[in-house]
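Student: Here is a sequence together with a model predicted from it:
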Amino acid sequence: MNIAILGAGGVGSYYGGTLARAGHRVALVARGAHLEALRERGLEVRTPEGAFTVAVEAVGDADELRDVELAVVAVKSYSLAEIAPAARRLAERGAVVVPLLNGVEAADRLIEAGVPDERVLGGLTEISAVRIGPGIVERRSPFQRVVVGERKGGISERAERIAAAFREAGAEARASDDITADLWRKLAFIATMSAACGLARTSIGPVRRAPLGNLLIERALREVTAVGRARGVALPEDVEAKILGFVSGLSDGMRPSFLLDLESGGPTEIDDLCGAVSRLGRQAGIETTVHDVATAALSAGREI
């Protein structure tokens, strides 16, 4: 498959490298020192299982690419507007566009930016991957999961083909018949972790040990699932119990990517995590007190 990766950060570079090693033709849209390193030395990929270096096409402008079948959008949610025009142009030339972003609105935002509706699939990934230097990316999580699916539901041949490509690249990947529910399940976990750890400015361990820490986590989680269900999302009855069980098993030092962004002083994805829960909750008439507070406090923190 001819694949373009829009966003050559940790996630984009990692999947670009593994897809290229699996035999797909991959082009990474990058810039600066990372672009130069990719052109000169290729991409070094480090994983818990070992390391490898692979040659990839690297361009500074997506308009240089032709015959792209799949455009994977792998930027932070706050950078989506910047990359959307490139996704639109690739889609207009025949590419299927799959966003692998946090939140539940990336596909809608791409369509609002002019990407043809019929060219956009829903998608998500669960992975910890970091670009640690020009031309070097490291996967730190033991897992690498990708889910893709038609936004209107059902399993399609193109979703199956994309999932198969990621499986060939080593990921645990599947085509979903309800990608909306999958996106909300991920949001329930990541927005909860972002609210709890972000407000406490610490990893999950101290939050769980705090007198009301577990209550905070549970309330944040139930707010997300309540909003999702009010919007007609078919979340399983046991989704809260499963997520709470997963959170209880996390290592004390686990820090969500939102907290890392917050501590670095750079932009965060608050608007597409807690902010989205708060906004969509108001639209649905659902109270989201924890996420309202998190959005207000953590957005204000960006201005200090």
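Tutor: Nice, thanks for sending it over.

Student: When you work out contacts or count neighbours from here on, use the C-alpha atoms and nothing else.
Tutor: Noted.

Student: For this protein, just list every one of the helices.
Tutor: With DSSP state H as the criterion, the chain has helices at 10-21, 32-41, 80-92, 106-112, 157-168, 179-200, 204-209, 213-230, 239-248, 257-264, 274-284, 289-301.

Student: Met1: which of those is closest?
Tutor: Between Met1 and the helices of the chain, the shortest gap by C-alpha to C-alpha is with helix 157-168, which sits at 7.8 Å.

Student: Counting neighbours, show which residues of stretch 21-32 come out buried.
Tutor: Arg21, His24, Arg25, Val26, Ala27, Leu28, Val29, Ala30, Arg31 (16 or more other C-alpha atoms under 10 Å).

Student: Tell me which residues touch Glu69, please.
Tutor: Met1, Asn2, Ile3, Gly94, Ala95, Val96 (C-alpha atoms under 8 Å, 6 or more residues apart in numbering).

Student: wait, doesn't the third one sit right on Val26?
Tutor: In this case it means Ile3. Yes: counting by C-alpha atoms under 8 Å, Ile3 does reach Val26; the two are 4.8 Å apart.

Student: Mind putting the helices of the chain into JSON lines with distance to Val73?
Tutor: As requested, those are exported to JSON lines (distance: least, C-alpha to C-alpha, whole Å):
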{"stretch": "helix 10-21", "distance to Val73": "8"}
{"stretch": "helix 32-41", "distance to Val73": "17"}
{"stretch": "helix 80-92", "distance to Val73": "8"}
{"stretch": "helix 106-112", "distance to Val73": "9"}
{"stretch": "helix 157-168", "distance to Val73": "14"}
{"stretch": "helix 179-200", "distance to Val73": "15"}
{"stretch": "helix 204-209", "distance to Val73": "29"}
{"stretch": "helix 213-230", "distance to Val73": "24"}
{"stretch": "helix 239-248", "distance to Val73": "26"}
{"stretch": "helix 257-264", "distance to Val73": "18"}
{"stretch": "helix 274-284", "distance to Val73": "20"}
{"stretch": "helix 289-301", "distance to Val73": "25"}
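
Student: Among those helices, which comes closest to Phe52?
Tutor: helix 10-21 (8.9 Å).

Student: residues near Leu212, how many?
Tutor: Other residues within reach of Leu212, judged by other C-alpha atoms under 10 Å, total 10.

Student: What of Leu216?
Tutor: Leu216, neighbours per other C-alpha under 10 Å, totals 17.

Student: Also the one 5 residues further on?
Tutor: Here the neighbour count serves as a burial measure; for Leu221 (other C-alpha under 10 Å) it reads 29.

Student: And here is the other one:
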Amino acid sequence: MKKSKILVLGAGGIGGYFGGRLAENGEDVTFLVREGRRKILAGQGLQIESPFGDAQITVKTILASETAPIYDIVLLTCKAYDLGDAVAAIAPAVSSTGCVLPFLNGLAHIDLLNEKFGRDRVLGGTAKIQATITPNGAIRQYNDWRTLTFGEQSGQMTPRVAALGALFGAAKGVEALPVGDVMQRMWEKLVHLSTAATMTCLMRANVGEIVRTPHGRAIFLDQLRCGAAIAAANGHPPSPAFMQSWEETFSQKDSQYSTSMLRDIERGGRTEVEHILGYMLEKAAKAQIAHETLLLAYTNVKAFEERRAAGRLS
């Protein structure tokens, strides 16, 4: 049986890990990377440091100028602020019957991808993993998070979703969940992520540090309910189990849980504020849902971006 041709945009924490595990299992995987990353991969292979087994894998790479419309599956794993360039890079690579499987935070990217490729050629997906590129170019996985959840926007369990489940499920160190309610799951993830980002960025602190303050837990849970109301207004009310789980998480005084957006701020980098907080802010305003804390957090991060652009962070 002919193997699917898989293209992975980038070889960072998400793309490098999951694409690398597919390549390790003998799948036909190519990484679309920049020249610098290509040289590293050519010299030392794709290195993975993981609780599920280290690996050093010889991988195929191409540059954007070398793409051809031959790929059956394109994994999109860029940061939200690079989405425009990423879509331009992968567009010439998707075959006439191919599909795009994005693993980005939030939901804002789905509309753009639908417009470019057509809704029936874009899957929904989320990735749960904590991994990064080390200074020597390896992909380091920090804990046992290794889950990919994906499915059709329509909710149908199609043969290609089942095939992707088998493909990822056979790879080492990957938990694959093909589902029939991926949009619900993406909305729920956005509720928790936007709540966490709102609070940690506004307070410049992790969950435990916020909860240990006199009013931190109450504000946290109020923001969680705000996010849930926004999701409900868009047809995806979070489940009671979801709400209970995150109410408990956002009540833990010893929690060290933080967010990538706060880490981006702390290192003086770019953020996904528009893709996460800006998106939720727009939906809240449209649904006429009170959103004062969300608005403060969004403005806080945008003010940081103004300082960063002016070179005034130090």
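Tutor: Cool, got the structure. Predicted model, so just to flag it, every value in this text is computed and none were measured.

Student: And the TM-score between them?
Tutor: Overlay of the two chains. TM-score (TM-score structural alignment, normalised by the length of the first structure): 0.93; 303 aligned residues with a C-alpha RMSD of 1.8 Å.

Student: one step back: just give me which of the contacts of Glu69 of the first structure are shared by the second structure.
Tutor: Retained in the second structure (both residues aligned by TM-score structural alignment, their matches' C-alpha atoms under 8 Å) from the contacts of Glu69 of the first structure: Met1, Asn2, Ile3, Gly94, Ala95, Val96.

Student: Contacts only, for Pro92 of the second structure.
Tutor: Contacts of Pro92 of the second structure (C-alpha under 8 Å, 6+ apart): Thr67, Ala68, Pro69.

Student: Trace Val26 of the first structure over to the second structure, please.
Tutor: Aligned by TM-score structural alignment, Val26 of the first structure pairs with Val29 of the second structure.

Student: Could you tell me which residues make contact with that match?
Tutor: Contacts of Val29 of the second structure (C-alpha under 8 Å, 6+ apart): Lys5, Ile6, Leu7, Val8, Gly19, Leu22, Ala23, Val59, Lys60.

Student: what's the burial count for the closest residue to it other than its chain neighbours?
Tutor: In space, and not counting its chain neighbours, Val29 of the second structure is closest to Ile6: 4.8 Å by C-alpha to C-alpha, 6 or more residues apart in numbering. For Ile6 of the second structure, the count of nearby residues is 22 (other C-alpha under 10 Å).

Student: ok, Ile6 of the second structure - contacts?
Tutor: Counting by C-alpha under 8 Å, 6+ apart, Ile6 of the second structure touches Asp28, Val29, Thr30, Tyr71, Asp72, Ile73, Val74, Leu75.

Student: Turn those into a markdown table, columns for distance to Tyr81 of the second structure.
Tutor: Listed next are those as a markdown table, based on distance: C-alpha to C-alpha, whole Å:
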| residue | distance to Tyr81 of the second structure |
| --- | --- |
| Asp28 | 28 |
| Val29 | 25 |
| Thr30 | 23 |
| Tyr71 | 24 |
| Asp72 | 25 |
| Ile73 | 22 |
| Val74 | 19 |
| Leu75 | 17 |
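
Student: Return the closest of those residues with respect to Leu164 of the second structure.
Tutor: Distances from Leu164 of the second structure to the contacts of Ile6 of the second structure, taken by C-alpha to C-alpha, are shortest for Ile73, at 9.2 Å.

Student: The aligned residue in the first structure for Asp54 of the second structure and Arg145 of the first structure: what is the separation?
Tutor: When the first structure is aligned by TM-score structural alignment, the residue opposite Asp54 of the second structure is Ala51. Distance, Ala51 of the first structure to Arg145 of the first structure, using C-alpha to C-alpha, to the nearest Å: 19 Å.

Student: With Val29 of the first structure instead?
Tutor: 22 Å.

Student: now do Ala220 of the first structure
Tutor: On the measure of C-alpha to C-alpha, Ala220 of the first structure and Arg145 of the first structure end up 24 Å apart.

Student: Would you mind telling me which of the two has the busier surroundings?
Tutor: More crowded of Ala220 of the first structure and Arg145, by other C-alpha under 10 Å: Ala220, with 26 against 15.

Student: hang on, that one packs against Ile190?
Tutor: No: contact criterion C-alpha under 8 Å: Ala220 of the first structure and Ile190 do not qualify, at 10.4 Å.

Student: And Leu273 of the first structure? What does it align with in the second structure?
Tutor: In the second structure, Leu273 of the first structure lands on Ile276 (TM-score structural alignment).

Student: show me what contacts its match?
Tutor: Asn105, Gly106, Ala108, Leu190, Leu193, Ser194.

Student: any idea how far the counterpart of the first one in the first structure is from Ile127 of the first structure?
Tutor: Counting by TM-score structural alignment, Asn105 of the second structure lines up with Asn102 in the first structure. Distance from Asn102 of the first structure to Ile127 of the first structure, counting by C-alpha to C-alpha: 11 Å.

Student: cool, and Ile270 of the first structure?
Tutor: From Ile270 of the first structure across to Ile127 of the first structure, the span is 19 Å (C-alpha to C-alpha).

Student: before we move on, what about Val98 of the first structure?
Tutor: Val98 of the first structure is 16 Å from Ile127 of the first structure, by C-alpha to C-alpha.

Student: Which one's more surrounded, these two?
Tutor: Of the pair Val98 of the first structure and Ile127, Val98 is the one with more neighbours under other C-alpha under 10 Å, namely 27 against 18.

Student: The more buried one and Gly123 touch, don't they?
Tutor: Yes: when contacts are counted by C-alpha under 8 Å, Val98 of the first structure is listed as touching Gly123 (5.8 Å).

Student: overlap in contacts of these two?
Tutor: Common contacts of Val98 of the first structure and Gly123, defined by C-alpha under 8 Å, 6+ apart, comprise Val148.

Student: Which residue of the second structure lies farthest from its centroid?
Tutor: In the second structure, the greatest distance from the average C-alpha position (C-alpha atoms, centre = their mean) is reached by Pro214, at 32.5 Å.

Student: Good, we can wrap up now.
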